[in-house]
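Chemist: pasting the structure only:
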């Protein structure tokens, strides 16, 4: 089998260039990327409202008002609960520290039979790790408060950017196509259509999937009476946006909360069962329903993209990695198809 080195080199070069550009200009590009993603999520609703006779600008404004209304209700109802649960976790942190340290000491005493002095070393290391973790959490909290102003600025930029993407998106596409030479006209239209279809479907599907997983997990945790079930369910849903690693993060969070809050082995097992059950529902029911228009990337490519995105832009990079690689894949495929078509036409002309 012949290795397609040309495709590999082209794709690799594009990926490296994208990573370099995002690394250098991420402060500028990040708001635009979020605005672009938000416009993809709201785009079909705007198109449908426009088809009902509502002007595009009015449709966008109505959607924004509805979005802000839902957000206000969510903040009024959920934020106080999540805040109280987060405060309780912070207050009980010394108890959790002592519990984990005791488990580490018990484990160390069992291992002392084979490695003398291990329990003392293990206890000191666990205590030191928890101390450093607490300091890190406090520092992150201070940084988060300090970053509220920049976050507000980011939100404003994203809203303005998505407004113009939604209102003038068709004009942007038309202007782009007009810049393309006639011989690449059909290929460019095909590229835009494929990106809209695959990436738009993926982004909207991910948002719906995360919401469904979060709701199901919250209900499951409430049934087993898991402490902080709303907060843990929100983490489960939000983390699910990250391919492969997200469900693992949610699983660790749920079982860790069940263990640290002094729950019995039954509660820990129940939290694990809820996570596994939600993931099975996600894999066999939610994903086939809402992710019909997938980017169709190999799992190894997805894992590499998520790791690379995380190393460049942290959690945000992990979330954006798959859509970016999906766009690159569509661009390379369309370009190669155009090249093959051009070569075939040249051979027929001879």
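Modeler: Everything's here; your move. Remember, predicted model here, so these are calculated numbers, not experimental data.
Chemist: hey, let's count contacts and neighbours off CA atoms from now on
Modeler: Noted.
Chemist: helices or strands up against the helix or strand harbouring residue 322?
Modeler: Element membership for residue 322 (DSSP states H and E) is helix 299-349. Applying 3 or more Cα pairs under 8 Å, 6 or more residues apart in numbering; DSSP states H and E, one finds that helix 299-349 contacts helix 5-51, helix 185-223.
Chemist: packing partners for the last one?
Modeler: On a contact count with 3+ Cα pairs under 8 Å, 6+ apart, helix 185-223 meets helix 5-51, helix 148-179, helix 229-239, helix 265-281, helix 287-290, helix 299-349.
Chemist: angle of that helix against helix 5-51?
Modeler: Helix 185-223 runs at 70 degrees relative to helix 5-51, counting by axes from the mean of the first three to the mean of the last three Cα atoms, to 10 degrees.
Chemist: Could you tell me which residues within helix 185-223 count as buried?
Modeler: Buried residues in helix 185-223, counting neighbours by 16 or more other Cα atoms under 10 Å, are found at 187-188, 190-192, 194-195, 198-221.
Chemist: Please apply the same query to stretch 136-156.
Modeler: So for stretch 136-156, counting by 16+ other Cα under 10 Å, buried means residue 154.
Chemist: Can you give me the end-to-end span of it?
Modeler: With Cα to Cα, to the nearest Å applied, stretch 136-156 spans 29 Å between its terminal residues.
Chemist: How far does it sit from its chain's centre?
Modeler: 19 Å (Cα atoms, centre = their mean, to the nearest Å).
Chemist: ditto for stretch 316-331
Modeler: Remark: stretch 316-331 is offset 11 Å from the chain centroid, using Cα atoms, centre = their mean.
Chemist: coming back round to it: the helices and strands packed on helix 299-349 into JSON lines, with extra columns for distance to residue 335?
Modeler: Listed next are these as JSON lines, based on distance: least, Cα to Cα, whole Å:
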{"stretch": "helix 5-51", "distance to residue 335": "10"}
{"stretch": "helix 185-223", "distance to residue 335": "8"}
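Chemist: count of neighbours near residue 118?
Modeler: Using other Cα atoms under 10 Å, residue 118 has 18 neighbouring residues.
Chemist: That one reaches residue 110, doesn't it?
Modeler: No. Residue 118 sits out of contact with residue 110 when judged by Cα atoms under 8 Å, with a separation of 9.2 Å.
Chemist: between the helix holding residue 322 and helix 5-51, how many degrees?
Modeler: Using the same axes, to 10 degrees: helix 299-349 against helix 5-51 is 100 degrees.
Chemist: Helix 229-239 and helix 299-349, what's the angle between them?
Modeler: On the basis of the same axes, to 10 degrees, helix 299-349 is oriented at 30 degrees to helix 229-239.
Chemist: Return the distance of helix 299-349 from the chain's centre.
Modeler: 18 Å.
Chemist: putting a second one here so we can go through both:
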């Protein structure tokens, strides 16, 4: 393409408009998040709304607002049920950590700690009187999970929960209208673009809806299957149902965050095994059972489910997805990794519609 004054003006005008839109999105980020979460919930609940809307009773057709309200109530029930299962388990485990006698825990794994200390002393030529691995571990654990720290964490969680009430009702209100008025979200997005781009925007939104629906339903199914598998395997080794449910929930919830989530969930699960070992097993054997089981189950998940979920469902190469997640994680941490794939999918679809003449864009979007 030959660069002309008109094309340069259009390019810089497009860059300026994009920068202005990004600034507004950042400035009103809370409202944008409400709208995006509501749009995702509307995508998930749309099939149920349509099914209810197709019901006829003696020639009377169920109004769409009834289907939207029923679907929203169903989403609420699922959310509240998950919270009622997860929150008591977390609170109980936090209480156990706050009242834990770390001396007894360390004495149960004294032998491997002693071997590790002897190895470190021989490796670094450390005098025995100047270094004690057991004391170092005990003091570190006490600093991490002492009662004051946990109390502060619980206070922060309570404050976050109270501030989330506004978000909960805002999202519910927006989701209801997105479910009731099928084209409302499309109209909101199309209003930002000039009339001559309306067809491009409509095609982009259709593609995004299909891809994100496949992605979110896939990742929810994957997390549920992993949670059930971990729960059953832990109970098969003799773990109490309460502890097995906790580890299963942790792994299922953290699995939503690509790559880093399962590592964090595995570390929390192993720590729970140290706090409450399996009955009849030592702490060391419990840690080996939990770590080994999670490695095997997560390996099966990585090689069987995730390639289909992260690449085929969003029509992108696995290496491409991996690089995008790394970049998002370095910029915005765990939240960035969580939102990386959906955000990248949206950007790819809009880039295909508006910048298909660019060679790089054609290569990145050829599978869409």
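Modeler: Looks like it arrived, so ask away. These figures come from a predicted structure and were not determined experimentally.
Chemist: For residue 72 of structure 1, find the nearest of the helices and strands packed on helix 299-349 of structure 1.
Modeler: With Cα to Cα, the closest approach to residue 72 of structure 1 among those belongs to helix 185-223: 17.2 Å.
Chemist: Quick check: chain neighbours aside, which residue is closest to residue 212 of structure 1?
Modeler: Distances taken as Cα to Cα, 6 or more residues apart in numbering place residue 237 nearest to residue 212 of structure 1, at 7.4 Å, with adjacent residues excluded.
Chemist: Trace the one you found over to structure 2, please.
Modeler: Residue 237 of structure 1 maps onto residue 252 in structure 2, with residues paired by TM-score structural alignment.
Chemist: what's the neighbour count on its match?
Modeler: Residue 252 of structure 2 has 26 nearby residues by other Cα under 10 Å.
Chemist: quick one: it from residue 18 of structure 2, how far?
Modeler: 37 Å.
Chemist: OK, contacts around residue 101 of structure 1?
Modeler: 123, 126, 127 (Cα atoms under 8 Å, 6 or more residues apart in numbering).
Chemist: Go again with 10 Å.
Modeler: By Cα atoms under 10 Å, 6 or more residues apart in numbering, the contact list for residue 101 of structure 1 reads 95, 107, 122, 123, 124, 125, 126, 127, 130.
Chemist: How about residue 105 of structure 1?
Modeler: Contacts of residue 105 of structure 1 by Cα under 10 Å, 6+ apart are 99, 111, 118, 119, 120, 121, 122, 123, 124, 126.
Chemist: how much space is there between it and residue 127 of structure 1?
Modeler: 11 Å.
Chemist: shared neighbours of those two, anything?
Modeler: residue 121.
Chemist: sorry, back to before: show me just the buried residues among the contacts of residue 101 of structure 1.
Modeler: Buried among these (16+ other Cα under 10 Å): 122, 123, 126, 127, 130.
Chemist: any chance of those in a markdown table, with distance to residue 286 of structure 1 and secondary structure too?
Modeler: Converted to a markdown table, those look like this (distance: Cα to Cα, whole Å; DSSP: H, G, I helix; E, B strand; the rest coil):
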| residue | distance to residue 286 of structure 1 | secondary structure |
| --- | --- | --- |
| 122 | 43 | helix |
| 123 | 44 | helix |
| 126 | 40 | helix |
| 127 | 42 | helix |
| 130 | 38 | helix |
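Chemist: which two of these lie the greatest distance from each other?
Modeler: 122 and 130 (12.3 Å).
Chemist: Next step: the contacts of residue 105 of structure 1 restricted to helices.
Modeler: 99, 111, 118, 119, 120, 121, 122, 123, 124, 126 (DSSP state H).
Chemist: residues near the spatially closest residue to the fourth one that is not a sequence neighbour, how many?
Modeler: Ranked by Cα to Cα, 6+ apart and with sequence neighbours excluded, the top spatial neighbour of residue 119 of structure 1 is residue 108, at 3.8 Å. Using other Cα under 10 Å, residue 108 of structure 1 has 21 neighbouring residues.
Chemist: Quick check: residue 108 of structure 1 touching residue 118?
Modeler: Yes. Counting by Cα atoms under 10 Å, residue 118 is a contact partner of residue 108 of structure 1 at 5.6 Å.
Chemist: mind checking the SS state of residue 256 of structure 2?
Modeler: Of the three states, residue 256 of structure 2 takes coil under DSSP: H, G, I helix; E, B strand; the rest coil.
Chemist: cool, residue 296 of structure 1 as well?
Modeler: coil.
Chemist: picking that back up, wait, which of the helices and strands packed on helix 185-223 of structure 1 is closest to residue 89 of structure 1?
Modeler: Going by Cα to Cα, the one of these nearest residue 89 of structure 1 is helix 229-239, 10.4 Å.
Chemist: buried ones in the closest one?
Modeler: Applying a neighbour-count criterion of 16+ other Cα under 10 Å, one finds 229, 230, 231, 232, 233, 234, 235, 236, 237, 238, 239 buried in helix 229-239 of structure 1.
Chemist: just stretch 45-57 of structure 1 next, same as before
Modeler: Those would be 46, 47, 49, 50, 56, 57, for stretch 45-57 of structure 1 by 16+ other Cα under 10 Å.
Chemist: Likewise for stretch 285-304 of structure 2?
Modeler: 285, 286, 287, 289, 290, 291, 293, 294, 298, 301.
Chemist: residues in contact with the residue opposite residue 264 of structure 2 in structure 1 once aligned?
Modeler: Using TM-score structural alignment, the partner of residue 264 of structure 2 in structure 1 is residue 249. By Cα under 10 Å, 6+ apart, the contact set of residue 249 of structure 1 is 235, 236, 238, 239, 240, 242.
Chemist: State the distance from residue 126 of structure 1 to residue 96 of structure 1.
Modeler: 12 Å.
Chemist: Look up the residues that both of these two are in contact with.
Modeler: residue 102.
Chemist: Which of the buried residues of stretch 285-304 of structure 2 sits closest to residue 172 of structure 2?
Modeler: Minimum distance to residue 172 of structure 2 across those is 32.9 Å, recorded for residue 301 (Cα to Cα).
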